[in-house]
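J.: Predicted model and sequence below, questions to follow.
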Amino acid sequence: MDSPALSLTEWVVLALLAEGPAHGFALARLTTASGPIGTIWQVPRPLVYRALDRLTDLGLAEPVGTEPGHAGPQRRVLSVTAAGRSAAADWLVRPVDHIRDVRTEFLLKLALIDRTGGDPQPLVDAQADRIRPIVAALRQRCDTAHGLEQAVASWRYETAVAALRLMESVSR
């Protein structure tokens, strides 16, 4: 099965839901500034609910019941489907394509893997393999570029090297 085209918010909500049935309010708490996911990347509550609706529409999540809300309406509890669980598991070990995504998507994946007690090494190894040729290409570009192009190439090179050092540090 091809991986569904989901936004980063939808992937995060799907991975959180794969941990066990939950309602939107509980998931939104995890993505607040003080939540374990929100310390990396915050998702406003309305976007969590929108993501749950889309995941349900795509057949990746389904309602499994309700529970009373605290001074509010009943809360709809959802669970991932088999397709949702498989998609989340595949996404969690897939390296990010761009160095700029290491700061958000990669770190989110590490946090989500950690939450379940999973092994981050397959993701870390795949990510390092993805970054090494980028570092080599950027090194060559630094050696041949001039002026502003050299400054930009140097910035990109140093950022890629830092990302690779992160992979090595996480591996230890």
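T.: That came in fine, so what should we check first?

J.: going forward, measure contacts between C-alpha atoms and count neighbours the same way
T.: Will do.

J.: Tell me which residues touch Ala160, please.
T.: Contacts for Ala160 were tallied using CA atoms under 8 Å, 6 or more residues apart in numbering; they are 99, 131, 134-135.

J.: mind redoing it with 7 Å?
T.: 99, 131, 135 (CA atoms under 7 Å, 6 or more residues apart in numbering).

J.: Next, format those as a markdown table and append distance to Gly20 and neighbour count.
T.: Shown next, in a markdown table, are the contacts of Ala160 (distance: CA to CA, whole Å; neighbours: other CA atoms under 10 Å):
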| residue | distance to Gly20 | neighbour count |
| --- | --- | --- |
| Ile99 | 31 | 21 |
| Ile131 | 33 | 21 |
| Val135 | 39 | 21 |
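
J.: would you turn those into a markdown table with secondary structure and distance to Thr66?
T.: Converted to a markdown table, these look like this (DSSP: H, G, I helix; E, B strand; the rest coil; distance: CA to CA, whole Å):
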| residue | secondary structure | distance to Thr66 |
| --- | --- | --- |
| Ile99 | helix | 41 |
| Ile131 | helix | 44 |
| Val135 | helix | 50 |
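
J.: Structure two is appended below for comparative analysis:
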Amino acid sequence: MALALPEWTVLALLREEPRHGFAIAALTAAGGALGRVWSVPRPMVYRALGRLEEAELIRPLTVESGPGPQRTVYDLTETGRACVDEWLHQPAEHVRQLRSHLLVKLALLHRRALDPTGLLTAQRAVLARVVAATGADRGDGFDAVLLAWRHTNASAALRFVDDLVAGATP
């Protein structure tokens, strides 16, 4: 099953610790710790939990929550743990995904105090290929404008990744 960014985000948050859907939704809300990078609306969080459970990447656990009703928290399966650990180190394949995929992964790695160097090195390789490809072929007419746009964006993204690798930004 191919997962979208909301599912991966939920899976990665569960990699930190078992949580209930409401806690995940709070983290991914617009004002939440992760939502300030990329937000996932509450209905999408619950949809993601259902898809992840169906894919057997997470499992529900019922826990006592005091005098009220029992709560369902979710925990990763071994397969879910392996999948999310691999995903966290895969680069975004398209420059347009950097704003969402790369920044979310960097935020998630930071939350767990994990070194992002492997991800950044892989991302740099992808971006270097894009910069080389868009710089080599300038096209004619509007194609030239489009290629210049892509080249400029990819070059800026490459500088951003290089700065992160060099430790120029926290």
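T.: Thanks, I have it. Everything numeric in this text was worked out from a predicted model, so none of it was measured.

J.: Tell me which stretches of structure 2 form strands.
T.: Applying DSSP state E to structure 2 gives strands spanning 58-63, 71-76.

J.: Would you format these as a markdown table with distance to Leu103 of structure 2 and mean neighbour count included?
T.: Shown next, in a markdown table, are the strands of structure 2 (distance: least, CA to CA, whole Å; neighbours: other CA atoms under 10 Å):
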| stretch | distance to Leu103 of structure 2 | mean neighbour count |
| --- | --- | --- |
| strand 58-63 | 24 | 16 |
| strand 71-76 | 23 | 20 |
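
J.: Tell me which of these lies nearest to Val45 of structure 2.
T.: Val45 of structure 2 sits nearest to strand 71-76 of all these, at 12.1 Å, using CA to CA.

J.: mean per-residue distance, the closest one to structure 1?
T.: If you overlay the two and look at strand 71-76 of structure 2, the average distance to its match in structure 1 is 1.0 Å (mean CA distance after the TM-score superposition for structure 1).

J.: what's next to that strand, contact-wise?
T.: 14-15, 18-20, 57-65.

J.: in structure 1, what residues pair with that strand?
T.: Mapping strand 71-76 of structure 2 onto structure 1 (TM-score structural alignment) gives residues 75-80.

J.: chain center to the matching stretch, what's the gap?
T.: Stretch 75-80 of structure 1 has its C-alpha centroid displaced from the chain centroid by 21 Å (CA atoms, centre = their mean, to the nearest Å).

J.: Contact partners for Tyr157 of structure 1?
T.: Listed by CA under 7 Å, 6+ apart, the contact set of Tyr157 of structure 1 reads 135, 138-139.

J.: if we go to 6 Å?
T.: By CA atoms under 6 Å, 6 or more residues apart in numbering, Tyr157 of structure 1 lies in contact with Leu138.

J.: And the helices in structure 1?
T.: 8-17, 24-30, 45-57, 82-92, 107-115, 121-144, 147-171 (DSSP state H).

J.: Go ahead and confirm Ala15 of structure 1 touches Ala87.
T.: No. Using CA atoms under 6 Å, Ala15 of structure 1 is not in contact with Ala87; the gap is 8.8 Å.

J.: Now do the end-to-end distance for stretch 50-62 of structure 2.
T.: End-to-end distance for stretch 50-62 of structure 2: 15 Å, by CA to CA, to the nearest Å.

J.: Same check on stretch 139-158 of structure 1?
T.: First-to-last distance for stretch 139-158 of structure 1 - CA to CA - comes to 9 Å.

J.: How far does that stretch sit from its chain's centre?
T.: On CA atoms, centre = their mean, the centre of stretch 139-158 of structure 1 falls 29 Å from the chain's centre.

J.: For that stretch, list every residue counted as buried.
T.: 139, 141-142, 153-154, 156-157 (16 or more other CA atoms under 10 Å).

J.: Just the closest of these to Gly35 of structure 1, please.
T.: Among the buried residues of stretch 139-158 of structure 1, and counting by CA to CA, the member closest to Gly35 of structure 1 is Arg156, at 30.8 Å.

J.: Tell me the residue in structure 2 aligned with that closest one.
T.: Looks like Arg156 of structure 1 aligns to Arg150 there (TM-score structural alignment).

J.: Could you measure from the aligned residue in structure 2 for Leu123 of structure 1 over to Gly139 of structure 2?
T.: Correspondence of Leu123 of structure 1 to structure 2, assessed by TM-score structural alignment: Leu119. Distance of Leu119 of structure 2 to Gly139 of structure 2, given as CA to CA: 32 Å.

J.: With Ala157 of structure 2 instead?
T.: Taking CA to CA, one finds Ala157 of structure 2 at 22 Å from Gly139 of structure 2.

J.: again with Thr77 of structure 2
T.: 49 Å.

J.: Just the terminal-to-terminal distance for stretch 20-33 of structure 2.
T.: 16 Å.
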